[in-house]
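Asks: Curious how this folds, go ahead:
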Amino acid sequence: MKKVFHKIASFSLALVVLLSTVSFTVDSHYCGGILVDSSLFGHVETCGMEVHQQLPSSECDISIKDCCSDEEVIVEGQDTLKTSFDRLDKDQQLFATAFIYTYLNLFDGLDTSIVPFRDYAPPFLITDIQKLHETYLI
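Replies: Alright, predicted model coming up:
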């Protein structure tokens, strides 16, 4: 149960970090106040009612009001996730370096090839002293 909870928590935290850093743009096209098309990744399709700008002529100078509008909503994600080591004050830098140094050296053990009593010979056993004196520890 603990492993399952740990995996779910890890996945959800990774998903939160991913979603907080993603930025996207939503384009929308309105025609007369009614939403015609909305797009997340590309350009929106128009309704075909846009006013075409005509060359100004001396005969007629009538301006037509455009009923269509385009709207663009930009959602920007977070750019910086990691605090720089330079922004920490002196005490925090000292604590971080000491913690990292001791944590890395915590798991350094002795090599298996090192035998501390390799250069010492065991004492010679001439007689069994316990049997000789008939003293046994019980």
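Asks: only C-alpha atoms for contact and neighbour calcs from this point on.
Replies: Will do.
Asks: Helices of this protein, start to end?
Replies: Secondary structure of the chain (DSSP state H): helices located at 2-21, 90-106, 129-133.
Asks: what helices or strands is the last one leaning on?
Replies: What that stands for is helix 129-133. Helix 129-133 is packed against no helix or strand, with contacts defined by 3 or more CA pairs under 8 Å, 6 or more residues apart in numbering; DSSP states H and E.
Asks: Please state the offset of it from the chain centre?
Replies: Computed by CA atoms, centre = their mean, to the nearest Å, the chain-centroid distance of helix 129-133 equals 71 Å.
Asks: One more, so I can put them side by side:
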Amino acid sequence: MIKQILHKVFSINMALLVLLSTVSFTVEKHYCGDALIDASVFSEVEKCASEAYEIELEKITKKPCCKDVVDVIEGQDELQKTSFDDLDQQLFLTAYFKSYKNLFEGLPNHVIPHKDYSPPNLVFDIQLLDAVFLI
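Replies: Model prediction:
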């Protein structure tokens, strides 16, 4: 039961890892001077409210006050497929982890079915009555 649940959880996690590693996205940032005004991942950034003033200032000083920075985070284009030649390495790692795991396993609990029962009361000593002695 637990093994099946863990298998499903790990499968879903691996699928999400592959999905997230292949997705690419952009982060847009808008700066006015040195101050960050807006940052956006999936939509356009909002410009400054004084954009008309900045255009006039840019005409005078020939230097723009605001700037937009676009960071592109690219995912993988190709996924690496392992060949069947890596079987020796996989077999070694599996044997190593299996033997390492077995170091920490305890001994199995032995079930003693008569642990909580006391022996019957002796009324007569049968060996003495029958004169049977172990030599």
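Asks: sorry, back to before: go through the helices of structure 1 and name the closest to K65 of structure 1.
Replies: Among those, the nearest to K65 of structure 1 by CA to CA is helix 2-21 (40.5 Å).
Asks: Measure the mean distance from that closest one to structure 2 post-superposition.
Replies: On superposition with structure 2, the mean distance recorded for helix 2-21 of structure 1 (mean CA distance after the TM-score superposition for structure 1) is 0.6 Å.
Asks: and for that helix, what span of structure 2 is it aligned with?
Replies: Helix 2-21 of structure 1 corresponds to residues 3-22 of structure 2 when matched by TM-score structural alignment.
Asks: what's next to the matching stretch, contact-wise?
Replies: Stretch 3-22 of structure 2 is contacted from outside by 74-77, using CA atoms under 8 Å, 6 or more residues apart in numbering.
Asks: again, but for stretch 27-45 of structure 2
Replies: For stretch 27-45 of structure 2, the surrounding residues in contact (CA under 8 Å, 6+ apart) are 25-26, 46-48, 65-73.
Asks: And for the equivalent of K67 of structure 2 over in structure 1, nearest residue in space, chain neighbours not counted?
Replies: In structure 1, the residue matched to K67 of structure 2 (TM-score structural alignment) is S69. Nearest-residue entry for S69 of structure 1: Y30, 5.2 Å, with adjacent residues in sequence omitted and distances by CA to CA, 6 or more residues apart in numbering.
Asks: Switch the contacts of stretch 3-22 of structure 2 over to a markdown table; also include neighbour count and distance to T61 of structure 2.
Replies: Shown next, in a markdown table, are these (neighbours: other CA atoms under 10 Å; distance: CA to CA, whole Å):
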| residue | neighbour count | distance to T61 of structure 2 |
| --- | --- | --- |
| E74 | 12 | 37 |
| G75 | 14 | 40 |
| Q76 | 13 | 43 |
| D77 | 10 | 44 |
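Asks: Check those residues against L129 of structure 2 and report the nearest one.
Replies: Q76 (90.6 Å).
Asks: In structure 1, what residue corresponds to the closest one?
Replies: Per TM-score structural alignment, Q76 of structure 2 is aligned with Q78.
Asks: Tell me the spacing between its match and V22 of structure 1.
Replies: Separation of Q78 of structure 1 from V22 of structure 1 (CA to CA, to the nearest Å): 7 Å.
Asks: H43 of structure 1 too?
Replies: Between H43 of structure 1 and V22 of structure 1 the computed distance is 19 Å (CA to CA).
Asks: Can you find the partner of E44 of structure 2 in structure 1?
Replies: When structure 1 is aligned by TM-score structural alignment, E44 of structure 2 is paired with H43.
Asks: Next one: that match from L35 of structure 1, what distance?
Replies: For H43 of structure 1, the distance to L35 of structure 1 - CA to CA - is 14 Å.
Asks: Now K65 of structure 1: closest residue in space that isn't a chain neighbour?
Replies: V51 (7.9 Å).
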